[in-house]
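> Structure for the following, please:
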Amino acid sequence: MSFWKFIKNEVVEAIDKAITGLEPYRYGVLPTKRSIRLLSMEPDEEWTYSLSMSIFELDKAPPFSALSYTWDTPHQWPHLEENCSTTAWDRFEYWEKAYSRSMSFKCNGKRIIVRPGRNLDEVLTRLCNAGETLNKCEYLWVDAICIDQADLDERKAQVLLMADIYKRAETVIAWLGEDLDDTARGIQALDKLAEIPFAKHKEMQNLSLREPTTYKALGVDPIKREDMSCLAGFLGRRWFNRVWIVQEAVFAQQILFLCGDYTIDPKTLFNVGKLLCLSGWAQQFMDTSIQFRDIRMPPPGAVATLALMREELNGERQSSLLNIMTSTRSRQATNPLDNAYGMLNVLALVMGKAPASLEVQPDYKRSVPGVMEDTTRLLIRHEGNLDVFHQVQDHSVLCSWDRPGTSFASWTVHWGERMEPQPFKMLSQFSTAWKPSGSMPKEIPDTHTPHQLTFRAACIGNLQNIEDTYYLLPQVELAVELSGRPYGVRTKQGLSEILWRTTLADCAGPQHPAPAGLGDSWVAHMLDQHHTYSKGLGGGTAWRNEQDTHLQRLLDQMRVTDPETKFPTVEHAKTVLSAMRGERGADPMRKWSELQKTAAPVRPFLYAANQCRKIARTDNLLTLVPKSTKLYDSVWIVPGLSTPFVLRKSKDYYELVGEAYVHGIMRGEMAKDLKFDTITLR
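The predicted structure follows:
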């Protein structure tokens, strides 16, 4: 501890002692590695309640409950559960400040400061007032108080013991926070959704949660949009998306969900979460309010993850370590190290090992890159393959841990970073359909050298042209450049079709390959973009004429080299653009509306899947690559993996840039011609 931090703590304790009149509580050393502290509570006239803390051996401890809660504010979008007109950010900022202050707790006649402590104080007050109604056990385990947070060695030992603590607990009390003005409406919507038979989730995929006829077809009372918004706010509470609550929920023998005055049946909550995700309604939640456009996962998704994880650990389902880490990726944590440490007990259970025997151990003195690298290596060794490559984040968005002075392996996954721009997040469902290496099985890499991976891979070429997917005219030029010789593999498709399918990674949501009609939609989008681009940058008639000439040259070349192209004739393109400018008495708004309608189907997939990607040429193949790709990076195929990868040469080793989509080879069309070399990644 630094001198100034020591002085600050002394001053704070002196002030707090003057206010409370209590000496600070001093933690002693726990006798053994399986020792725990438990709390008992009793009413206190001055403090509302007072705590008594005792030490027990976990295996001989009396019956106790364990508390699961968030240390800071429990609210993420409180305005959705409040009857107020203030903005979302104002309400969040208000609650963030309200819950950030430290609280003093009376324990064994002394004082313990918890920072922040308001949320904990609220639930302890409720438990004390309710008596055995909510907590039938005399003792309670609370991590913030029962663990000496200043002792890093004790924190390490207790983290490894948490799975056993939550297993031994008679009940895990999941405190979601105090209820707000309209929380009841959200819970009522939850109960209505619970009445929908789970077997109808496929039927729900074709229904809108906004349409009254939907609920009639499902046999339940209609749910108002406002009530659904309240439910979104409820399911968006921070408890559901914290990394530590995963093990707290999945190891619990029995869970009691508390939200202010309300108790929620865990079966109802988990079933509705799964129902909303399997039906696709979770995504419709995103449309209930604008703030959902930038969240880590749809609110029901976090609930469904917990439900599925409980089933897996109870033997009802089976999953790999990679799937478990992927499903909990980017959950919120105060310390990014906890995105790894918070999952160690779950990983140990799946591996059939004791948590203390894992090669990754809780150590809060370590760097984030080092812990993330060791966690990634743990998964590679256990899985026996390199599937983890599909989870590596695009280097262009790593900001919270890619700091000067820190080093990390390019193949390391940061389990606290959300996947955006996603490594083909939308395309994960097609992993069984794609196999560019053909029938080759996955191979075990060499992981013994720190910071390195050694494995076999085949290079299919260097990237010679790279263009942003947002600007389509340079892409057309790129396609025209391919016309000098046949496309690299036989696809029975024209160059324009190859171009738009590459831009979309040949996917449209759940559809693969993308429907042919998107070709016309993509061309309409290209013409609209050309019109907007030439009109918006100024330059008047001369500028527009220059852009039109440029477009005409490209279309002429495309027509000659690709007679079956989806691109319009030059005459048609000029007619469309002329009408959109209001020339020759045309109605520009009508023409623009027609073009927008035609272009509409392709736009969600362009923006959602590829807005942060680039299109490139590898020899005579078109490739979709990560945004951080540079000229002369190379594309490689790894045995058994579902996509090729972009690698960057650096001295005698390579760096992993990210996944690639190479049109025409994703199903092993080039497999027999591949030549594999042994390479090293750092």
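> Going by C-alpha atoms from here, please, whenever you check contacts or count neighbours.
Fine.
> Find the nearest non-adjacent residue to residue 458, please.
Sequence neighbours aside, residue 676 is the residue nearest to residue 458 in space, at 4.3 Å (criterion: Cα to Cα, 6 or more residues apart in numbering).
> so that neighbour touches residue 456, yeah?
Yes: in this structure, residue 676 is within contact of residue 456 by Cα atoms under 8 Å, at 6.0 Å.
> Same drill for those two, tell me which one is more crowded.
residue 456 (18 against 15; other Cα atoms under 10 Å).
> that's a strand at that one, yeah?
Yes: counting by DSSP: H, G, I helix; E, B strand; the rest coil, residue 456 falls inside a strand.
> Please name the residues that touch the closest residue to it other than its chain neighbours.
Of all residues not flanking residue 456 in the chain, residue 678 sits nearest, at 4.3 Å (Cα to Cα, 6+ apart). By Cα atoms under 8 Å, 6 or more residues apart in numbering, the contact set of residue 678 is 454-457.
> compare with the first, here's sequence two:
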Amino acid sequence: MTEAFDRRTKSTSPYSNKPLGHDDTRVLHLAPGADDLPLTGSLQVVALDQEPIYEALSYEWGSPEKLHKFTTTDGYVIQITESFHHALRDLRHREQADGHRVLWADGICINQDDEVERECQVSIMGRIYRQAQRVIAYIGPEKDGSAAAIEIACKLWQLHHNPGELDIDDLDVASLKEAGLASRDDPGWAALKPRFLRSWASRCWCAQEFVCNEGLTMMCGRTVLPTWEILPGLVQLCFSRQLPAALLPNASEDTRSVGECLWSLLRLRRALIPRSNAIEYLLTRFHPFQASDPRDKVYSLLGHDVDSTYPGMPVDYTVSVEHLYTKVAIRILKKHNDLRLFNSNLHQKTLNLPSWVPDWSRWHFGSGPGAAASDRNLRAAGLTECRFTIDEELRRLEVSGCLVDEINWVGDKILPYYITHDGPPAARRKRWIEQQLEVLRNLNQRVDGISDSMGILWRTPIANTTHHETEAKDSYVRFFNAHVDITDDTPEEQKDMARRFCDVARWRSRYRSLTSTKLGYFGAVTQTAKAGDIVCMFHGGRQLFVVRPKGANIAFVGHAYIHGLMRGEILKAAWYSERTFTLV
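Here you go, the predicted model:
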């Protein structure tokens, strides 16, 4: 037991007589009671080594205001948030006839006013959730027709997993009736979108709690979902176009990227149970999730990381976010000796970080796997190995590579032309494509033997990658042609091809603009790039990168796709010259 844990108020705190050792925690014995009765129960200190029996509650903190009360059986009052209040009331209701329910919940089981205790408990949070009998993911109270929405969601999930019963990809009037689903004017359908917007799924602590225990129950109010997969699974089905995308909120409605978070939860849970992963993988996969304290983007993952690179990393809320992120980035680079870290380096930052260190606190809708940073089919630096040195004091990264070319033109953002595959945007897109072809024809397109303007144009917005995440062969031009020539009368098969091409262009180029270089190369660069920036190849890198001169050094700007230079061609070019870059 640490001396710090003895610093308690003597008679006004329910934690005074219940100090914790390093392997101890508290559990809550939640007393039964009707809705009109106050929340009551008792706290018990338990040793995790003795494998106590309890359920772990995962819920969104929501507003930090503590407007509700929980009264312990020995007379102490603990102020709790509204979201926690709802969770306890709904959990208590389910156990009215069965006595006390034994729970672990951070809002009560950790003394939130004791910073030392909080840091110690955060450091063993993963263990607390793994050892629980099960984790209860409480996604919020019953409101705004959530019960009816969940009923529809369960039916959709059931229909999808009974192939041959019904094709539900259109959900037209006839198919709804045949499936036994409510008509589209039923309030349950309107209530479905808000279920995908509940922000519990976007919180990093909720996410790590969601994936660390094989036993998981999801609750909305007092409704228990048949399986945790339903909501994340429906998002995945919409993303893959097996269900209508209109079931999900659009980007302007989903400002927290909750849809992407739900999709990430599905893949994370399937990947992590029953094993853990190294923190560099987790940081990438957990990037979409949010935290009120940006340091929790790292600390919330330590319970999963069993990699020897991070033994004893302390949970320390006195260090700055910038110091923590830089320290983690350096460890990742040194461990792997590759540049995969750059895949998390998105196009804008809010923290004062070295340009080469990812800002894990910030996320942009549509920046997940499959986006511009996806490098599965690329190998710009061939089979070369990464070579770098780090000056930790100056926070500088020196990396070997080759200067490719200077950007001399940056065009329109690509995304507005690929919001959808049909309707008015299709006509604007066709005119825009004709304009880009004219740009290409005016370039010196015979550099290194490249002269196919149309081939360059259709491959660039999709980074030469199909919707199946494979390299785009010549035959994929059919998908491009379908999206250029689409009309209301286009056959459904070609409309589907057009939609597939637009989906891929949107995934790869959501935050990109077309560009050309002084040597006459054509490509797509991060939308924050500008004329005068430099395209570089770094040894060991699958991508090409845009950098910005800073005196004798450079600053990292973002990823680049330069057609004809993404498969090791630079190493064979007459102008190839190795040099060392200093990123600041």
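> before we move on, back to that, for the counterpart of the residue nearest to residue 456 of structure 1 in structure 2, pull up the helix or strand it's in.
By TM-score structural alignment, residue 678 of structure 1 lines up with residue 580 in structure 2. Assigned by DSSP states H and E, residue 580 of structure 2 belongs to strand 578-583.
> Ok, residue 614 of structure 1 next?
strand 613-618.
> that older thread, and the match of residue 678 of structure 1, how close does it get to residue 246 of structure 2?
Using Cα to Cα, to the nearest Å, one obtains 49 Å as the distance from residue 580 of structure 2 to residue 246 of structure 2.
> still on that earlier bit, and the strand holding residue 580 of structure 2, how far from the chain's centre?
With Cα atoms, centre = their mean, to the nearest Å as the basis, strand 578-583 of structure 2 stands 31 Å off its chain's centre.
> quick one: that strand to structure 1 mean distance?
Overlaying structure 1 shows strand 578-583 of structure 2 at a mean distance of 2.4 Å from the equivalent residues (mean Cα distance after the TM-score superposition for structure 1).
> Confirm residue 549 of structure 2 sits in a helix?
No: using three-state DSSP, the secondary structure at residue 549 of structure 2 is strand, not a helix.
> wait, what's in contact with the equivalent of it over in structure 1?
By TM-score structural alignment, residue 549 of structure 2 lines up with residue 649 in structure 1. Contacts for residue 649 of structure 1 (Cα under 8 Å, 6+ apart) come out as 633-634, 655.
> go with 7 Å
Applying Cα atoms under 7 Å, 6 or more residues apart in numbering, we find residue 649 of structure 1 in contact with residue 655.
> so how far is residue 248 of structure 1 from it?
Applying Cα to Cα, the value for residue 649 of structure 1 to residue 248 of structure 1 is 44 Å.
> same check, this time on residue 199 of structure 1
Taken as Cα to Cα, the span from residue 199 of structure 1 to residue 248 of structure 1 is 29 Å.
> Those two: who's more crowded?
residue 248 (24 against 9).
> thought that one was touching residue 167?
No: under the criterion of Cα atoms under 7 Å, residue 248 of structure 1 is not in contact with residue 167, lying 8.8 Å apart.
> Could you find the residue nearest the spatial middle of structure 2?
With distances taken as Cα atoms, centre = their mean, structure 2 has residue 288 as the residue nearest its mean C-alpha position (2.8 Å).
> Contact partners for that one?
Going by Cα under 7 Å, 6+ apart, residue 288 of structure 2 touches 261, 363.
> Thank you kindly, that will do.
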